[in-house]
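Novice: sequence? don't have it. structure:
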């Protein structure tokens, strides 16, 4: 019989329908597919959720298998510090890292931020995403969301100037940030940046493909540009300093909250502004990310707002305000 003092690892794929569909330059989807890891010991269980991302060659099945491959190591006493070297950064390590933190917090009787020596996250305004579509479709969606103070607009290349102009007209008071998801080219970069500047956009995320973004260092950028697909963990920060003004930290890229917090510290030291971002997922994915919000200029944790339903004990959203998690959810 396995002793309750010996850690146990369980994991599974879970699916949550999206309200309508979610469209970016790489395509549309109608459900969020997540992988959940649970680490248990002494009657306590810590949970973590990740979203495998095909852009980085991840699938739910391979991510689940990567987590399951760690079962013997977890039973043998693998801890969160050793996990950082035992697994490569990515979605699978994120789920395990966050599960370890949740378990550690429960064992210590502390909230996760106190356990990690971080400031308590307060309520923050999160961006609300407008999916890619025709200008009139995006304008209609923006008009419905025009009461929200911060909108994130998905763009996709050809016709983006018309899209952002239409959105601005429909939501004249909202702060706008734009995410091109690598869809622009060097040939239209300056024209698209100028169109965004003319619409009063505050920030443009990942306009050029990762690895082909050197043009950003050669032009005068009329507004702040943020790296997403070009940046993953601390090791990828320094080479981007001449190209980007901000970095989007996502736990599924960093491989967990442990690296995300270290990356936020390193990014600030290099002079980057910080966005804390997310994939479309449940509140269990968002909860650990709230610990990065005290360092973030931009908060983009609207994943649960895009779902048809969230999991039980989800984060509290009051309009565009998102609040720290209750311990019944995580941490």
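Specialist: The structure has been received and is ready for your questions. Note that the structure is predicted; figures quoted are calculated from it, not measured.

Novice: drop to CA atoms for contacts and neighbour counts, all remaining ones
Specialist: Noted.

Novice: Show me where the chain has its helices.
Specialist: 60-68, 71-75, 80-86, 91-108, 112-115, 135-144, 160-170, 186-198, 251-254, 257-269, 283-289 (DSSP state H).

Novice: so which of those gets nearest residue 241?
Specialist: Nearest of these to residue 241, taken as CA to CA: helix 257-269 at 9.6 Å.

Novice: Are there helices or strands packed against that closest one, and which ones?
Specialist: Helices and strands touching helix 257-269, by 3 or more CA pairs under 8 Å, 6 or more residues apart in numbering; DSSP states H and E, are helix 91-108, strand 246-249, helix 251-254, strand 273-276.

Novice: Residue 294 is nearest to which of the ones you listed?
Specialist: Residue 294 lies closest to strand 273-276 among the helices and strands packed on helix 257-269, at 9.9 Å (CA to CA).

Novice: Go through that closest one and flag the buried ones.
Specialist: Buried residues in strand 273-276, counted by 16 or more other CA atoms under 10 Å: 273-276.

Novice: for these, which one is nearest residue 265?
Specialist: residue 274 (9.8 Å).

Novice: For the closest one, list the residues it contacts.
Specialist: Residues in contact with residue 274 (CA atoms under 8 Å, 6 or more residues apart in numbering) are 246-249, 264, 267-268, 295-298.

Novice: Which of those residues ranks first by neighbour count?
Specialist: In terms of neighbours by other CA atoms under 10 Å, these top out with residue 247 at 31 neighbours.

Novice: So it sits against residue 229, correct?
Specialist: No: using CA atoms under 8 Å, residue 247 is not in contact with residue 229, being 9.6 Å away.

Novice: put this beside the first:
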């Protein structure tokens, strides 16, 4: 017999410690919605910021939550939720809330429900904004101890080359990736990757705009290409996988941990490496992504570090690694 649920939600401001610039955007915050599903005895939580470049903001997330409230409160399973709702922030918040609720009702941690091993600390990247070189170096100095860096580009080869050069000179020991955030056109790709090879950059994320992936046809990069904006869910993975070597999975994009785990498995079958990222977000949104991170090749879960009012953030990071204790979410 299906148990009735109660759904509630709130909005959190998620102000950043400092403004953060990427190609085409300057963020001072990334507000999120926290959904809670209760069965009267236990309550599961999920946090989502949505996907800003698709119009999936907190207003949209809250409308979606209200749209599906009756169905959720009638009692719903995660597989039913995935069939009912489209990918995006609202489904992510509900899906993660259902994972935690199930873990509490069964007294079983989420990692075990997901068929995994006990989570362990993992090396994570820390991200630098697309600022001028002096500001980038200042921000680099303010980051915690790190082993891996991801640098945002702005789409101008000359200025981006200088950004990459100063970061590599400052941290010749670090694993280094760059994220173009859709900033480049086809004519600039050869020059871009030639520069990246010189600076020993090991990953290029999302060089071209979503919808313009055909620019990558018949072009092979000497370093791996990661899809972010270009692949949101399982359907787009099937359509676009042959243009990329790495898949960056974000729970806000694909609509929750349920689909994220399915995407990771399918990407492996397709010969891709798997990466996990986040749309900024505090500890609550990072915890389910950390479950996915256990089966990923590359981890980019630095979101909580940049949130101004997350009291748990500093405790998650040590020696360039992230560890999200199960007691913070989905402990069973």
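Specialist: Thanks, I have it. Bear in mind that the values here come from a model prediction, so they are computed numbers and not experimental data.

Novice: how near is residue 189 of structure 1 to residue 201 of structure 1?
Specialist: Using CA to CA, to the nearest Å, residue 189 of structure 1 is found at 15 Å from residue 201 of structure 1.

Novice: Which one's more surrounded, the two?
Specialist: For residue 189 of structure 1 and residue 201, the more surrounded residue by other CA under 10 Å is residue 201, and the numbers stand at 23 against 18.

Novice: returning to that earlier point: let me have the helices and strands packed on helix 257-269 of structure 1 in CSV, extended by distance to residue 183 of structure 1.
Specialist: Compiled in CSV, those are given as follows (distance: least, CA to CA, whole Å):
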stretch, distance to residue 183 of structure 1
helix 91-108, 23
strand 246-249, 17
helix 251-254, 20
strand 273-276, 20
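
Novice: Minimum distance to residue 143 of structure 1: which of these has it?
Specialist: Taking CA to CA, strand 273-276 is the member of these nearest to residue 143 of structure 1, at 24.5 Å.

Novice: In structure 2, which residue range corresponds to the closest one?
Specialist: The alignment of strand 273-276 of structure 1 onto structure 2 (TM-score structural alignment) spans residues 273-276.

Novice: same deal with stretch 101-115 of structure 1?
Specialist: Under TM-score structural alignment, the match for stretch 101-115 of structure 1 in structure 2 covers residues 99-113.

Novice: Can you give the contact residues for the matching stretch?
Specialist: Against stretch 99-113 of structure 2 from outside (CA under 8 Å, 6+ apart): 37-38, 42-45, 78, 117-119, 291, 326, 329-332.

Novice: now for residue 153 of structure 1: what does it line up with in structure 2?
Specialist: In structure 2, residue 153 of structure 1 lands on residue 151 (TM-score structural alignment).

Novice: Please apply the same query to residue 45 of structure 1.
Specialist: For residue 45 of structure 1, the aligned residue in structure 2 is residue 43 (criterion: TM-score structural alignment).

Novice: Hmm, residue 37 and that match touching each other?
Specialist: Yes: with contacts counted by CA under 8 Å, residue 43 of structure 2 reaches residue 37, the gap being 5.4 Å.

Novice: Just want to know which of those two has more residues nearby.
Specialist: A side-by-side neighbour count of residue 43 of structure 2 and residue 37, using other CA under 10 Å, places residue 37 first with 27 against 20.

Novice: Let me see the contact set for the more buried one.
Specialist: Residues near residue 37 of structure 2 by CA under 8 Å, 6+ apart: 5-8, 43-45, 94, 97-98, 101.

Novice: just to revisit the earlier point, which residues do residue 43 and residue 37 of structure 2 both contact?
Specialist: Here residue 43 of structure 2 and residue 37 share the contacting residues 97, 101, scored by CA under 8 Å, 6+ apart.

Novice: Of all the residues in stretch 73-93 of structure 1, which ones are buried?
Specialist: In stretch 73-93 of structure 1, counting by 16+ other CA under 10 Å, buried: 73-75, 78, 80, 83-84, 87, 89-93.

Novice: ditto for stretch 16-31 of structure 2
Specialist: So, applying 16+ other CA under 10 Å, buried residues of stretch 16-31 of structure 2: 16, 20-23, 29-31.

Novice: farthest pair in the residues you listed?
Specialist: Farthest pair in the buried residues of stretch 16-31 of structure 2, by CA to CA: 23 and 31, 19.6 Å.

Novice: Give me the neighbour count for the residue lying closest to residue 94 of structure 1 once chain neighbours are set aside.
Specialist: Closest residue to residue 94 of structure 1 apart from its sequence neighbours, by CA to CA, 6 or more residues apart in numbering: residue 256 at 3.7 Å. Counted by other CA under 10 Å, the residues lying close to residue 256 of structure 1 total 29.

Novice: was I right about residue 256 of structure 1 contacting residue 93?
Specialist: Yes: Residue 256 of structure 1 is within contact range of residue 93, at 6.2 Å (criterion: CA under 8 Å).

Novice: For residue 284 of structure 2, state which of the buried residues of stretch 16-31 of structure 2 is nearest.
Specialist: residue 31 (13.2 Å).

Novice: what's the counterpart of that closest one in structure 1?
Specialist: In structure 1, residue 31 of structure 2 lands on residue 33 (TM-score structural alignment).
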